[in-house]
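**Q** task: produce atomic coordinates for the following.
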Amino acid sequence: ALIEREIARGIPSERIIIAGFSQGGAVAYQAALRQPKPLAGLLALSTYMAMPVTPSEANAALPVMICHGSMDPMVPEQLGQRAAATLTELGYTPQYRSYPMEHMVCLEQIRDIGQWITQRLMPNA
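**A** Sure, this is the predicted structure:
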């Protein structure tokens, strides 16, 4: 419903990035991969894939960036790596980045995310 609301406001679906941290990331996987309209990307931060997903054709080539802390005590990094492996098995080429941090974000990660978003929304910048 949130995606449809943004489209109704005049934002093309191809310019919408779905992002989520921790449990929000588990929801983001489902929402983005199943979305019937093409999206600009999926950003999964310190999260996991909670259940299997059948991706929509519209997002079969969705750009995905996964970021995880190597010392995360809440969501072990292995779960982030498992999500990346699952996406690869589904035909995606997720970018995976690990950072020396716990269940949080860090400045280096924010910079990487900024570059990734810029590449998705302003590819000629």
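**Q** when you work out contacts or count neighbours from here on, use the C-alpha atoms and nothing else.
**A** Fine.
**Q** neighbouring contacts of stretch 39-46?
**A** 13-22, 25-26, 28-29, 32, 59, 62-69, 72, 75, 77, 80, 103-104, 120-121 (Cα atoms under 8 Å, 6 or more residues apart in numbering).
**Q** may I have the distance across stretch 88-107, first residue to last?
**A** Between the start and the finish of stretch 88-107 there is a gap of 27 Å, counting by Cα to Cα, to the nearest Å.
**Q** in it, what's buried?
**A** If you call a residue buried by 16 or more other Cα atoms under 10 Å, then stretch 88-107 has these buried ones: 92-94, 97-99, 102-105.
**Q** one more to line up against the first:
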Amino acid sequence: MSLGRKVDIAGIYQSAKLLTQLIEQEMNKGIPSEHIVLAGFSQGGVIALHAGLTFPHKLAGIIALSTYFPTLEQLKSELSVANNATPIFMAHGILDSVVVIEAGKAVFNALHALEYNIEWHDYLMEHSVCIEEIGHISTFINDIFS
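**A** Down below sits the predicted model:
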């Protein structure tokens, strides 16, 4: 789904690589990858999804808020089986005019069709975060670590 503007695919790959390096640094310090949750809002959600779904070690979870995922088709051959069952929380504002909700829902539908462990939430808000959403994120994280 097009956002009506140019997407910097090379920048997404570069940012995801940097995030992957950061995760590996934390693992080298003794933090198990299963204790790491990636989270991002808007473009940060793109990076969290891209890095998380291609990372070769199991992660605790992925949170992608008000986002889209322009690299999914290119990544299908690079998706890591390590994170097939990793819980993914997606949320979007119904009134979002920056990243339209249809772009986020298309990502959810594509990942759901690939049988990822994914949940969807939408809220009466624009391109932002709301209290109800924060509560749902809190529950999501608590469920992961309980």
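**Q** narrow the contacts of stretch 39-46 of the first structure to just the buried residues.
**A** For those, burial is judged from neighbour counts taken by 16+ other Cα under 10 Å, and it is met by 13, 16-22, 25-26, 28-29, 32, 59, 62-69, 72, 75, 77, 80, 103-104, 120.
**Q** let's see which of these end up in helices.
**A** Residues from these lying in helices, with DSSP state H as the criterion: 25-26, 28-29, 32, 77, 80, 120.
**Q** contacting residues around Gln25 of the second structure?
**A** Counting by Cα under 8 Å, 6+ apart, Gln25 of the second structure touches no other residue.
**Q** same thing with Pro63 of the first structure?
**A** Shown here is Pro63 of the first structure, whose contacts under the criterion Cα under 8 Å, 6+ apart are 40-42, 92-94.
**Q** what of Ile11 of the first structure?
**A** Taking Cα under 8 Å, 6+ apart as the test, Ile11 of the first structure contacts no residue whatsoever.
**Q** now for it: what does it line up with in the second structure?
**A** Here Ile11 of the first structure is matched to Ile31 in the second structure, going by TM-score structural alignment.
**Q** secondary structure class for its match?
**A** coil (DSSP: H, G, I helix; E, B strand; the rest coil).
**Q** I am finished for the moment; much appreciated.
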